[in-house]
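Novice: Dropping a prediction and its sequence here:
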Amino acid sequence: MAITFNHTIVASRDRAGSAAFFTELFGLPAAAEFGPFLAVTLNHGVSLDFAQAPDGADIHPQHYAFLVSENEFDEIYSRIRERGLQHWADPHGRQPGEINHHDGGRGVYFPDPSGHYLEIITRPYGSGA
């Protein structure tokens, strides 16, 4: 059986702002309107569907990790730094302003405008150096 991940809904305080933040930071085409969602398409047809959270609703932060090439890491990390975004080498925020080198690659964590934790890595965890 071949199971492929297709999409997930990302709760947002401002769906348009969150979708634009993501597409601009990652260098992707603008999100497409799909019903109540703004869908950002990734590789293999996977999409992040940004949804507007009701006013006053709590957003429970989620973690979204993305495998990127070395060149994409350089581009995204450059945008993170240009925007002055907080970022960390670790998921607990104990190494601010740094990147990690797990499995011989590079990785960094940073927040999106709604408080979700985004991560970019160049090597899958456990892949070895």
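Specialist: Good, I have the coordinates.

Novice: from here on, contacts and neighbour counts on C-alpha atoms
Specialist: Will do.

Novice: Which stretches in this structure count as strands?
Specialist: Per DSSP state E, the chain carries strands over the ranges 7-12, 32-34, 37-41, 47-52, 63-67, 107-111, 117-121.

Novice: among these, which is nearest Q86?
Specialist: strand 107-111 (6.1 Å; Cα to Cα).

Novice: Tell me which residues are up against the closest one.
Specialist: Residues outside strand 107-111 that contact it (Cα atoms under 8 Å, 6 or more residues apart in numbering) are 85-91, 98-101, 117-122.

Novice: Please pick the buried ones from those.
Specialist: H87, W88, A89, D90, I99, N100, Y117, L118, E119, I120, I121, T122 (16 or more other Cα atoms under 10 Å).

Novice: Where helices are concerned, which of the contacts of strand 107-111 count?
Specialist: With helices defined by DSSP state H, no entry of the contacts of strand 107-111 lies inside them.

Novice: how far away is D112 from G17?
Specialist: 10 Å (Cα to Cα, to the nearest Å).

Novice: which residues does the most centrally placed residue in the chain contact?
Specialist: Nearest residue to the geometric centre of the chain (Cα atoms, centre = their mean): L118, 3.9 Å. By Cα under 8 Å, 6+ apart, the contact set of L118 is H63, Y64, A65, F66, Y109, F110, P111, D112.

Novice: A further structure is provided below for comparison with the first:
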Amino acid sequence: MTVQLNHTIVAAHDKRASARFLADVLGLEVSPPYGPFIPVEVPNGVTLDFMETAGEITPQHYAFLVSEDDFDTIFHRIRAAGLTYWADPFHHHPGEINHNDGGRGAYFDDPNGHRLEILTRPYGSGDDNG
């Protein structure tokens, strides 16, 4: 059996601005609108389809596995944009990154409060130092 995540819908108050935020931070492109969605495709073929909502948004967590070099580039963009970042998903360690499983990771929020994460090693893949 082959199962792959194809897309997920991301609630946003301004779908265009939210898609642009994610694309800019990760160094990706915003795809043309598809129905009510503004998609951002990540290199493994999964799209995050931003959909506008006027209601309250329940924050979700989106984690992106990146190379060490990409981490440096993305983390530079996070700091250059003046975004607050944390070493943990609970926002207990501001201004820090983690070194879980021998890699590096950081959390930051998008304009709608979604918790975004970049990490260089999948959880459970190595030594846990953090």
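Specialist: Received, thanks. In this text the structure is predicted, and so the values were computed from the model without any measurement.

Novice: just to revisit the earlier point, spatially, which two of the buried ones among the contacts of strand 107-111 of structure 1 are the most separated?
Specialist: Counting by Cα to Cα, the most remote pair of those is Y117 and T122, 16.9 Å apart.

Novice: What's the residue nearest to the centre of structure 1 aligned with over in structure 2?
Specialist: Matched by TM-score structural alignment, L118 of structure 1 corresponds to L116 in structure 2.

Novice: give me the number of residues near the closest residue to S127 of structure 1 other than its chain neighbours?
Specialist: Spatially, and ignoring its direct neighbours in sequence, S127 of structure 1 is nearest to D103 (6.0 Å; Cα to Cα, 6 or more residues apart in numbering). Residues contacting D103 of structure 1 under the criterion other Cα atoms under 10 Å number 16.

Novice: and what of A51 of structure 1?
Specialist: 21.

Novice: Could you do N71 of structure 1 as well?
Specialist: If we define neighbours as other Cα under 10 Å, then N71 of structure 1 has 10 of them.

Novice: got a list of what the aligned residue in structure 2 for H60 of structure 1 touches?
Specialist: Aligned counterpart of H60 of structure 1 in structure 2: T58 (TM-score structural alignment). The contact partners of T58 of structure 2, by Cα under 8 Å, 6+ apart, come to H114.

Novice: against structure 1, where does stretch 67-83 of structure 2 fall?
Specialist: Using TM-score structural alignment, stretch 67-83 of structure 2 pairs with 69-85 in structure 1.

Novice: Buried residues, the matching stretch. List them.
Specialist: Neighbour-count burial for stretch 69-85 of structure 1 [16+ other Cα under 10 Å]: E72, F73, I76, Y77, R79, I80.

Novice: Name the nearest of the residues you listed relative to S12 of structure 1.
Specialist: Looking across those and measuring by Cα to Cα, the closest to S12 of structure 1 is I80, at 19.6 Å.

Novice: Quick check, the closest one in contact with L25.
Specialist: Yes - between I80 of structure 1 and L25 there is a contact under Cα atoms under 8 Å: 7.2 Å.

Novice: How about the aligned residue in structure 1 for P94 of structure 2: what's its closest non-neighbour residue?
Specialist: Matched by TM-score structural alignment, P94 of structure 2 corresponds to P96 in structure 1. Nearest residue to P96 of structure 1, sequence neighbours excluded (Cα to Cα, 6+ apart): W88, at 4.4 Å.
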